[in-house]
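Got a predicted structure plus its sequence, pasted below:
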Amino acid sequence: MINFFRKTAVLFIGLVLASWLPTTLAASKILIPAAPRVAASSYFLMDFNSGRVLVEKNADKKLPPASLTKIMTVYVVFRELSNGHLTLDEKVTISKKAWQTPGSRMFIEVNKQVAIKDLLKGVIIQSGNDASVALAEHVAGDESTFAALMNQHAQRLGMTNTHFENSMGLPHDNHYTTARDLAKLTQALIREFPDYYKWDAEKEFTYNNITQHNRNKLLWRDESVDGVKTGYTEEAGYCMVASARRNDMRLISVVMGTASENARANESQTLLNYGFRFFETHKLYDAMASLTEARVWKGDSKKLQLGLPNDLFVTIPRRHFNDLKAETQVDNRITAPVKEGEAVGTLNVTLAGDVIINKPLIALTTVAKGSLIQRLYDEALLLMEH
């Protein structure tokens, strides 16, 4: 039981670190150069760790994703691998349907057996439609069932404006996504499967004595870029999801509907350069680290440590880290029982007077009811306060 009388503690970031919530800083206080103009139907730039959106335009507009679809295809397969349902060396028998799939190809042959690892590289590096279908059929029995699985994962990841009809991105009226949703998907893929994600940085792959190069031109231009995927259909235009890491900061960019292969690379580079030049990201609090302490009444313990359930990062304009200020607000009438994970306070962080964080503080441990004597004693103390 928690009442609404609160006590407040102010923490300075130089000593105790904090977190963030996206907001617009007052232009009169901190000046940030305007976002660059990007020649694309839709585009999006966000920090990987904090999730802060740095640039966006038409980010929730439903558009055909072309081969960007394959980010979800490999994500689903990675999930199956991590769950132990598949192995990288497992062989897949190539169907006639997979072999006949139009568009970009890995050049697998019908009835041949191909390792899942090779098929994944064929999708990631060569953008093979045939490899995508082969994986879909192996995982789910047929491509339509696999598409349903893709949609389940999309829903779980919060991709609210996405629907898939196939594993490769061929045009369909009911096959669409958004720049924002693709960034969410890419964030999940990199976070959950860092070892598999390393394949995105490979510049070429040879299968069946045929060497094909990765279509991500930024892999050759910018050594900080290590993924992710390109796509093209006449309906979608030239699309690209890219990710780059410089020092401890990783960004994810999405461009959809650009005019050419060079354009999608150039516009992606423009977004990434803007983000790295004008923003910086810091890890602030570790998950489950104690940030403050609260008094607990009528419990088997008088003290309760409060913290945050997840690691927290902040992305802010460069050279303004020392301007951050954190404040915790904790109810001083916390009464046992208190369950671990229960919200019992709030963390607020301001930058130049603007609130950029509002996160619930949780109990890091459980506090059970105290003995009858302890409860009566605390009740008497509480009555005396009034």
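Perfect, I can see it now.

From here on, just use CA atoms for contacts and neighbour counts.
OK.

for the chain, what's the longest helix?
In the chain, assigned by DSSP state H, the helix with the most residues is helix 261-278.

Quick one: the helices in this protein, in order.
Per DSSP H, the chain carries helices over the ranges 69-82, 96-100, 116-124, 129-140, 143-156, 179-192, 194-197, 218-221, 261-278, 372-385.

could you dump those to CSV with distance to Asn322 and mean neighbour count?
Compiled in CSV, these are given as follows (distance: least, Cα to Cα, whole Å; neighbours: other Cα atoms under 10 Å):
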stretch, distance to Asn322, mean neighbour count
helix 69-82, 38, 21
helix 96-100, 56, 17
helix 116-124, 41, 23
helix 129-140, 48, 25
helix 143-156, 37, 18
helix 179-192, 28, 22
helix 194-197, 32, 14
helix 218-221, 34, 17
helix 261-278, 16, 20
helix 372-385, 39, 12
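
so who does the nearest residue to Asp226 once chain neighbours are set aside touch?
Leaving aside its sequence neighbours, Asp226 sits nearest to Ala201 (Cα to Cα, 6 or more residues apart in numbering; 4.4 Å). Residues in contact with Ala201 (Cα atoms under 8 Å, 6 or more residues apart in numbering) are 219, 225-228.

closest to Lys112 among those?
Taking Cα to Cα as the measure, Lys112 lies nearest Val228 of those, at 28.4 Å.

wait, the closest one sits on Val241?
Yes - taking Cα atoms under 8 Å as the definition, Val228 is a contact partner of Val241 at 5.6 Å.

Now do the same contact list for Val296.
302-304, 332-336.

Okay, one more to line up with it:
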Amino acid sequence: MIRKSSLAAFILLPSLSYAATVLTNPPELNNNAYILMDYETGQVLAAKNENNQYAPASMTKMMTSYLVEQKLLKGELTEDEQVRMNESAWCRGSSRESCMYVPLNGTATVLEMLRGVIVQSGNDASKALAEHIAGNEGTFVHMMNEEAKRIGMTNTHFVNSTGMPAEGHLSTAKDMALLAQHIIKDSSKYYPIYSEKEFTFNGIKQGNRNALLYTDPSVDGLKTGHTDEAGFCLTTSAKRGPMRLISVIMGAPSMNERAKQTRELLSWGFSNFETVNVQPANQSLAKAKVWFGQENEVLIGLAENFNVTMPKGQASNIKTQLVVQPKLNAPLAQGQVIGKLVASLDGKVIAEKPLVALKPVEEAGFFSRMIDHIKQFFSNLF
């Protein structure tokens, strides 16, 4: 039975979008940075240098593909819309970059180009889509950075749409995990493309560089990356049973190492953690006093299920606390945030979820409000 305390005064708690791990034995990996995050709760299970900025290489293309997917879903692009390969985007067959190999002045559909970005990691497809959407790559990059800010990628700055080395083109393991989380959630229609093992265009068949797609049936994305500056990078998602984990490796020494390290992270995460429901949504947890309203109390609950990722076998030890704003004043809208439900384990806060008003409370008439003002005045004296 999960224990709950009585109402407490509203206090500001640290943001726990990425909760600290409660296990002390995460894998030690030879790379610049890594992170292992639960997809559903956003909790970080293990990490190293997750907020340090490094070159993300072709993991950059996750933002390029995400913007394309969102425009498709909004109807601003169509799947069969033709995209021209201009000279500025055309790949001349250099061994220094990966290409889809659309001929100069040739065309491919938006959906074909999207596959070229995700599966083949084509720099030409990335730039062609950027130019098609925004007129030029620079304007598209501005869109990339604005979208990064919107979804909370606070330590990321893009300079191009491909991930080719450029001064100031930087991201973090944490930000890449957050981007992967949004792709899986917001672009679910197109997410299966990230698990495709190969794609053929213009008679050229190329395989996905994510080795785990061929060896681990639970892995279904997302994106590899490599430059001399960045080292070997990999953002991965795997789903086993009801639980999905996202891992990011930055700066591994080899292609084999980035795959091996990802396997180790995922194995450790799935073996040691589980996601449990602490409190379902839309259930009344308590009543709180409301001033100046047509009703004196408001029912408090959660708008979304409160799920928490924790070490296996610890669910019965979770304690929760209702933290509610003091002196709630009408009017209150249904769904208005008025506090938070905090979950702790062994005295450590591990997650929190906004508490909302389950029903609206309309403002009272003039005389009722005057009476409440008088009551508040005298309550403040004592």
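Alright, I've got the coordinates. What you see is a predicted model, and the numbers here were worked out from it, not measured in a lab.

What is the equivalent residue in structure 2 for the residue nearest to Asp226 of structure 1?
Using TM-score structural alignment, the equivalent of Ala201 of structure 1 in structure 2 is Ser195.

And Ile116 of structure 1, by the same measure?
Using TM-score structural alignment, Ile116 of structure 1 sits opposite Val110 in structure 2.

residues touching its match, list them.
Under the criterion of Cα under 8 Å, 6+ apart, the neighbours of Val110 of structure 2 are 77-83, 129.

Tell me which residues of stretch 359-371 of structure 1 come out buried.
By neighbour count on 16 or more other Cα atoms under 10 Å, the buried set for stretch 359-371 of structure 1 is 359-364, 366-367, 369-370.

If I align to structure 1, which of the contacts of Val110 of structure 2 are still contacts?
Contacts from these that recur in structure 1, judged by both residues aligned by TM-score structural alignment, their matches' Cα atoms under 8 Å, are 78-83, 129.

Let me know the closest of those to Lys289 of structure 2.
Distances from Lys289 of structure 2 to those, taken as Cα to Cα, are shortest for Thr78 (51.7 Å).

how close does the nearest residue to Leu16 of structure 2 once chain neighbours are set aside sit to Val276 of structure 2?
Excluding its sequence neighbours, the residue lying closest to Leu16 of structure 2 (Cα to Cα, 6+ apart) is Ala351, at 5.7 Å. With the distance defined as Cα to Cα, to the nearest Å, Ala351 of structure 2 ends up 12 Å from Val276 of structure 2.

neighbour-wise, which of these two wins?
Neighbour totals were compared for Ala351 of structure 2 and Val276, and Ala351 leads with 26 against 16 (other Cα atoms under 10 Å).

Contact partners for the more buried one?
With Cα under 8 Å, 6+ apart as the criterion, the residues that contact Ala351 of structure 2 are 16-17, 19, 43, 308, 342-344.

Pull out the buried members of these.
Buried members of those, counted by 16+ other Cα under 10 Å: 16, 19, 43, 308, 342-343.

Now for Ile204 of structure 2, how many residues are close by?
For Ile204 of structure 2, using other Cα under 10 Å, the count is 9.

Map it onto structure 1.
The pairwise alignment with structure 1 assigns Ile204 of structure 2 to Ile210, based on TM-score structural alignment.

Next, count neighbours for Leu29 of structure 2.
Here the count is done by other Cα under 10 Å, and Leu29 of structure 2 has 18 residues near it.

Enumerate every residue touching it.
Leu29 of structure 2 makes contacts with Gln261, as judged by Cα under 8 Å, 6+ apart.

before we move on, the earlier item: what about the contacts of Ala201 of structure 1, which are in strands?
Of the positions in those, 225-228 sit in strands, assigned by DSSP state E.

Tell me the one of these nearest His172 of structure 1?
Within these, proximity to His172 of structure 1 (Cα to Cα) peaks at Val228, which comes in at 23.0 Å.

Tell me the spatial nearest neighbour of the closest one, not counting adjacent residues.
Val228 of structure 1 sits nearest to Ala242 (Cα to Cα, 6+ apart), 4.9 Å away.

Counterpart of that neighbour over in structure 2?
Under the pairing rule here (TM-score structural alignment), the equivalent of Ala242 of structure 1 within structure 2 is Thr236.

what does Ala179 of structure 1 give?
Looks like Ala179 of structure 1 aligns to Ala173 there (TM-score structural alignment).

Touching, Trp50 of structure 2 and Asn32? I think so.
Just so we're on the same page, residue 50 of structure 2 is Glu rather than Trp. No - at 9.1 Å, Glu50 of structure 2 does not count as touching Asn32 under the criterion of Cα under 8 Å.

Looking at the two, which is more packed in?
Glu50 (24 against 21).

ok, the residue lying closest to Ala173 of structure 2 once chain neighbours are set aside - contacts?
Counting by Cα to Cα, 6+ apart, Glu50 is the residue found nearest to Ala173 of structure 2 once chain neighbours are left out, at 4.9 Å. Contacts of Glu50 of structure 2 were listed using Cα under 8 Å, 6+ apart, and they are 33-35, 172-174.

Gly339 of structure 2 now?
Contacts of Gly339 of structure 2 (Cα under 8 Å, 6+ apart): 10, 322-325, 354-356.

Mark which of those residues are part of strands, please.
When strands are assigned by DSSP E, the members of the contacts of Gly339 of structure 2 inside them are 322-324, 354-356.

picking up where we left off before, of the contacts of Val110 of structure 2 - the most surrounded one?
With neighbours defined as other Cα under 10 Å, the most crowded of those is Leu129; it has 29 neighbours.

which one in structure 1 is aligned with that residue?
With TM-score structural alignment as the criterion, Leu129 of structure 2 matches Leu135.

dump the residue contacts of its match.
So, once contact is read as Cα under 8 Å, 6+ apart, Leu135 of structure 1 ends up touching 77, 92, 116, 119.

ok, back up a step: considering the contacts of Gly339 of structure 2, which is situated nearest to Gly269 of structure 2?
Minimum separation from Gly269 of structure 2 among those (Cα to Cα) is found for Pro354, which lies at 26.5 Å.

Now do the same contact list for the closest one.
302-303, 337-341.

what's the answer for Ser290 of structure 1, then?
Taking Cα under 8 Å, 6+ apart as the definition, contacts of Ser290 of structure 1 comprise 305-307, 364.

The aligned residue in structure 2 for Lys57 of structure 1: neighbour count?
For Lys57 of structure 1, the equivalent position in structure 2 is taken to be Lys48, counting by TM-score structural alignment. Using other Cα under 10 Å, Lys48 of structure 2 has 19 other residues around it.

Lys48 of structure 2 and Leu285 of structure 2, how far apart?
With distances taken as Cα to Cα, Lys48 of structure 2 is found 37 Å from Leu285 of structure 2.

Kind regards, and thank you for your time.
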